[in-house]
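J.: Need coordinates for the below:
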Amino acid sequence: MSKLKAYDIIRAPIITEKATMASEANQVIFKVARSATKPEIKAAVEQLFNVKVKAVNTIVRKGKLKAFKGIVARQGEVKKAIVTLEEGHSIDVTTGL
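T.: Here you go, the predicted structure:
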């Protein structure tokens, strides 16, 4: 897998209070491409961060209707990946790539 394809699969890390709590369990949460599969996500994370991935779980958050200044619009669907790392491996998402 080329490095460009890996960057297309892994869009951004998700840094929230819940994601910070998951990091204590050696997990990192990423926003990923909608068409990405679990093996592709695993390969991309291993290539970009030089870590060993134990498991990948995915979630698709359905789009919602939101109103902003009286204009109602639909947010798009977002796919998230919860990546569990092997013992001894870690990713610091606050530093960036």
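
J.: rest of the way, CA atoms for contacts and neighbours
T.: Fine.

J.: what does the longest helix seen in the chain rub up against?
T.: In the chain, taking DSSP state H as the definition, the longest helix is helix 38-49. For helix 38-49, the external contacting residues (C-alpha atoms under 8 Å, 6 or more residues apart in numbering) are 1, 3, 5-7, 9-10, 32, 51-53, 55-58, 81, 83, 91.

J.: The same query, at a cut-off of 10 Å, please.
T.: Here helix 38-49 makes contact (C-alpha atoms under 10 Å, 6 or more residues apart in numbering) with 1-10, 30, 32-33, 50-58, 81-85, 89-93, 97.

J.: And for stretch 10-24?
T.: Contacts with stretch 10-24, where a contact means C-alpha under 10 Å, 6+ apart, come from 27-33, 36, 40-42, 44-45, 48, 80-85, 90-94, 96-97.

J.: Proceed likewise with the subsequent sequence, for comparison:
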Amino acid sequence: MANVQYYDVILKPVVTEKSMELMGEKKYTFLVHPEATKSQIKEAVEKMFTGTKVEKVNTMNNDGKKKRVRGTYNFGKTAKTKKAIVKLTEDSADIEIFQGL
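T.: The predicted structure is shown next:
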């Protein structure tokens, strides 16, 4: 990944029932840049949200889904995505964008 700043690494938070349950364990889920590494994700979270310390980062690559495109036999694919589950340390501050959800 050439010339990607920390604010380009995290694209958006994932808000689902499962990700909300993980917040009780100080685990937060984000969609990240497909070429981001675990160390870049850790650095981005610590810089974007003050008072946070990342203990561990788990990532998963998801292939694009097959979708029908106007017609009976024409198929295309949606974009590939990458998700990251970030576990914060016990003494770390919570991430504020998830407060009140």
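
J.: Drop anything exposed from the contacts of helix 38-49 of the first structure.
T.: The neighbour count (16 or more other C-alpha atoms under 10 Å) marks 6-7, 9-10, 30, 32-33, 51-53, 56, 58, 81-85, 90-91 as buried among the contacts of helix 38-49 of the first structure.

J.: SS state for the spatially most central residue of the first structure?
T.: What sits nearest the mean C-alpha location of the first structure, by C-alpha atoms, centre = their mean, is F30, with 1.2 Å. Here F30 of the first structure is recorded as strand under DSSP: H, G, I helix; E, B strand; the rest coil.

J.: so who does it touch?
T.: 9-15, 19, 41, 45, 58, 79-83, 93 are the contacts of F30 of the first structure under C-alpha under 10 Å, 6+ apart.

J.: Just give the nearest non-adjacent residue to it, would you?
T.: Spatially, and ignoring its direct neighbours in sequence, F30 of the first structure is nearest to P13 (4.2 Å; C-alpha to C-alpha, 6 or more residues apart in numbering).

J.: What is the neighbour count of that neighbour?
T.: Counted with other C-alpha atoms under 10 Å, the neighbours of P13 of the first structure add up to 18.

J.: Give the aligned equivalent of it in the second structure.
T.: Applying TM-score structural alignment, one finds that P13 of the first structure aligns to P13 in the second structure.
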